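> generate coordinates for the sequence data below:
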Amino acid sequence: MAPTWTWQTWQETTYLTCSLLEAWPHGFFTRQSWPQTPQELTLAIQPQAKPFRVKQVHGNRILSSSEILQHAASQNEVEAVFPDADGLYSDRPCEAVWVCSADCTPVLIADANTGRVAAVHAGWRGTAAKIVPEAIVKLLANGSQVKDLRVAMGPAIAGEVYQVSTAVAAEVGQSILDLASPDIRDEALEDERIVRALMQAPNSPVLADEKADRARLDVRRVNAIQLQQLGLAPAQIAIAPHCTYQDPERFFSYRRDSRRQVQWSGIASVAG
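Predicted coordinates for the structure are as follows:
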């Protein structure tokens, strides 16, 4: 049965949950919660949990909650500085990990055996650098198994409206070339040929655009393909049926508004 997505309410603030992650307190929040922070929003999903976040920089660095605590201990208490990263995972139960987004993909990951969780901010740069697979690698190195993982991707800009340059589409698309035609795996080939070949793949994440030097890019679909290449089954992956760009009532969208406002997404670890 396909995962279901449900709107929840906390103190007159709505947030989205996914049935695939029902065993873990979690939420994909909307613009309605702005400017509340993870410290405040953790009260909505698990009041006893300790919240963790990072300074997002569009890379592929993943930190553990212990590493974040170590970083915090080295900082001046008067001026806390969050470490640079775009993903984080829990070391123990009752820890809430958070990422923010405003068109990029918020990815929440949970382990049905250990109870551990991860949160990832996957923009096109991070996706090209395989940040979600990097988070999976971190979890596997700490005792997880692929069969136990559950992944939910929250509201983000949809592929049909996300116009990018051919160069960007090719850079992101190269991260999944194992599913594409063998004759385009040569790095020397030009971006246009890579994009054309990707468009011919089944259920392609790269769509045609009316402009010759542009393409439409489904970043969530690219991340789903990357996960399947790691061995996750489609039933272990859920994608929210919401587009930040096309729903201004619920979501901030940097592409639409060019404003630095975000919505937060978080998940709390449980005992395994």
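
> from here on, just use CA atoms for contacts and neighbour counts.
Will do.

> return the residues in contact with the closest residue to S165 other than its chain neighbours.
Spatial nearest neighbour of S165, chain neighbours left out: R214 (4.5 Å); criterion: C-alpha to C-alpha, 6 or more residues apart in numbering. Going by C-alpha atoms under 8 Å, 6 or more residues apart in numbering, R214 touches 163-166, 208.

> distance of R214 from E192?
Using C-alpha to C-alpha, to the nearest Å, R214 is found at 10 Å from E192.

> and for the two, which residues touch both?
Common neighbours of R214 and E192 (C-alpha under 8 Å, 6+ apart) are T166.

> just the endpoints, please. Distance across stretch 257-264?
18 Å.

> ok, stretch 173-192 next?
Stretch 173-192: ends 11 Å apart by C-alpha to C-alpha.

> now stretch 137-148, how far from the chain's geometric center?
Mean-position distance between stretch 137-148 and its chain equals 17 Å (C-alpha atoms, centre = their mean, to the nearest Å).

> next, the buried residues of that stretch.
Across stretch 137-148, burial judged by 16 or more other C-alpha atoms under 10 Å covers 137-139, 144-146.

> same question for stretch 255-266.
255, 261-266.

> and stretch 45-53, by the same measure?
Neighbour-count burial for stretch 45-53 flags 45-47, 49-53 (criterion: 16+ other C-alpha under 10 Å).

> roughly how far out does stretch 46-61 sit from the chain middle?
With C-alpha atoms, centre = their mean, you get 12 Å for stretch 46-61.

> list of residues touching that stretch?
25, 38-39, 42, 65, 68, 82-88, 94-99, 121-123, 125-126, 129-131, 134, 268.

> among those, name the ones in helices.
Cross-referencing the contacts of stretch 46-61 against helices under DSSP state H gives 38-39, 42, 65, 68, 125-126, 131, 134.

> second chain to compare with the first, below:
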Amino acid sequence: MINTANSSSWQWEKNDQGSYLTCKLLEGWQHGFFSSHFQGKPPEILIKYLHPSALSYRLKQIHSDIIISTDMIDNHFSKNDNNQLMEGDGIITQKSLQSVWVASADCTPVLIADSKSGKVAAIHSGWRGTASEVVPKAIKILKSEGCQGENLLFALGPAISGKVYQVEEEVAVKVLKTIISNSHNLDNNEILTQGYLLPNQPILKDSTENKVRLNVTQIINSQIQQEGILPHQIAISPYCTYQTPEYFFSYRRSHEKNVQWSGIISV
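Below is the predicted model:
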């Protein structure tokens, strides 16, 4: 399923293996939100479709707020012979021609680029990572490394739509607390009530008791803007992983542990 209101900023690229999604906002960087057509192909293979000379970096994702630099990954592998991946859910580049990758199946893949330095980042943010503010943490790290907020660009890739993502109310509360001011002074019902009134519908009512529909991507969008990023610096994919089986895996739909990869290369 496609949200046509957001579709103009996104294009499909095709090759002999299938299709992958790109975002106009990141047109200065080789990148791709790869579809299920590339099942079983890790970043080390996918990189050839973007830039064969680039190095590939990925992590063992654990739904955390841990963000790792490519230098840290290089140092890790230089000291370890077993090739065990570092744990974390975000990677930030330190040099040019470094590709950073995240896997997802309903969670939101976030690709970030700095238009001045060429530095990039890839973040995996499901509801747990969003509740722990992994994307705002990445923004703070990028700023600490010299990036300016006005130069940062964000592409939020295909993820499960809030219209179909049913969660417990307590899950929604944990995520909403990150974007509602003075939430520490509110009880859960007050937080949910405020959540229903927020723009972009981060939560919707559900017919099942103690359940709501949660739009994680819109929560991330709000988190980014609370860091001083303007709306024109953010693009949101119009595709729902759950409702687009011809292109994307969805754990909620199939209950199978298949993933698609999203990656971007620094310049």
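
> how far away is M199 of the first structure from D209 of the first structure?
M199 of the first structure is 11 Å from D209 of the first structure, by C-alpha to C-alpha.

> mutual contacts of the two, please.
Joint contacts of M199 of the first structure and D209 (C-alpha under 8 Å, 6+ apart) do not exist.

> returning to that earlier point: mind giving me the PyMOL select for the ones in helices among the contacts of stretch 46-61 of the first structure, buried ones only?
Applied in PyMOL, the following selects the buried portion of those according to 16+ other C-alpha under 10 Å:
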select buried, resi 38+42+65+68+125+126+131+134
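
> give me the range in the second structure that stretch 226-235 of the first structure lines up against.
Aligned by TM-score structural alignment, stretch 226-235 of the first structure corresponds to residues 223-232 of the second structure.

> stretch 141-161 of the first structure too?
Counting by TM-score structural alignment, stretch 141-161 of the first structure falls onto residues 144-164 of the second structure.

> residues contacting whichever residue in the first structure pairs up with P42 of the second structure?
Aligning on TM-score structural alignment places P42 of the second structure opposite T37 in the first structure. T37 of the first structure is in contact with W264, counting by C-alpha under 8 Å, 6+ apart.

> how close does T37 of the first structure sit to I225 of the first structure?
31 Å.

> and the equivalent of V97 of the first structure over in the second structure, what is it in contact with?
Under the alignment (TM-score structural alignment), V97 of the first structure pairs with V100 of the second structure. Contacts of V100 of the second structure were listed using C-alpha under 8 Å, 6+ apart, and they are 56-58, 91-93, 120-122, 263-265.

> same deal with T178 of the second structure?
Counting by C-alpha under 8 Å, 6+ apart, T178 of the second structure has contacts 131, 133, 223.

> residue in the first structure matching it?
When the first structure is aligned by TM-score structural alignment, T178 of the second structure is paired with S175.

> doesn't its match lie inside a strand?
No: per DSSP: H, G, I helix; E, B strand; the rest coil, S175 of the first structure lies outside any strand segment and is helix.

> which one among the contacts of R214 of the first structure gets closest to A238 of the first structure?
Q163 (23.2 Å; C-alpha to C-alpha).

> show the contacting residues for the residue lying closest to the closest one once chain neighbours are set aside.
Spatial nearest neighbour of Q163 of the first structure, chain neighbours left out: R216 (4.6 Å); criterion: C-alpha to C-alpha, 6+ apart. In this structure, R216 of the first structure makes contact with 159-164, 169, 206-209, judged by C-alpha under 8 Å, 6+ apart.

> hang on, the earlier thing: so for the match of stretch 226-235 of the first structure, what gets flagged as buried?
By 16+ other C-alpha under 10 Å, the buried positions in stretch 223-232 of the second structure come out as 223-225, 229.

> and what of stretch 163-183 of the second structure?
For stretch 163-183 of the second structure, the neighbour count (16+ other C-alpha under 10 Å) marks 163-167, 169, 171-180, 183 as buried.

> then stretch 89-100 of the second structure?
Neighbour counts over stretch 89-100 of the second structure (16+ other C-alpha under 10 Å) mark 89-95, 97-100 as buried.

> before we move on, what about stretch 30-40 of the first structure?
30-33, 38.

> ok now stretch 110-129 of the second structure, how far from the chain's centre?
7 Å.

> residue range for that stretch in the first structure?
Stretch 110-129 of the second structure corresponds to residues 107-126 in the first structure, going by TM-score structural alignment.

> next, the distance between the ends of that stretch.
12 Å.

> on the three-state scheme, I68 of the second structure is what?
Strictly by three-state DSSP, I68 of the second structure counts as strand.

> so what corresponds to it in the first structure?
Aligned by TM-score structural alignment, I68 of the second structure pairs with L63 of the first structure.

> not counting residues beside it along the chain, what's closest to that match?
L88 (4.7 Å).

> and what of A103 of the second structure?
W261 (4.5 Å).

> now do I265 of the second structure
S99 (4.1 Å).

> from I62 of the second structure, how far off is the one you found?
In terms of C-alpha to C-alpha, S99 of the second structure sits 20 Å off from I62 of the second structure.

> helices of the first structure, start to end?
For the first structure, the helices defined by DSSP H occupy 38-45, 65-73, 124-128, 131-141, 166-173, 191-199, 219-229, 254-257.

> ok, back up a step: distance between the ends of the match of stretch 141-161 of the first structure?
With C-alpha to C-alpha as the measure, the first residue of stretch 144-164 of the second structure is 37 Å from its last.

> relative to V151 of the first structure, which of the buried residues of stretch 30-40 of the first structure is nearest.
For the buried residues of stretch 30-40 of the first structure, the nearest to V151 of the first structure is T30 (19.4 Å; C-alpha to C-alpha).

> which one in the second structure is furthest away from the centre?
D81 (30.2 Å; C-alpha atoms, centre = their mean).

> any idea how far N75 of the second structure is from that one?
12 Å.

> what does P52 of the second structure correspond to in the first structure?
Checking TM-score structural alignment: P52 of the second structure goes with P47.
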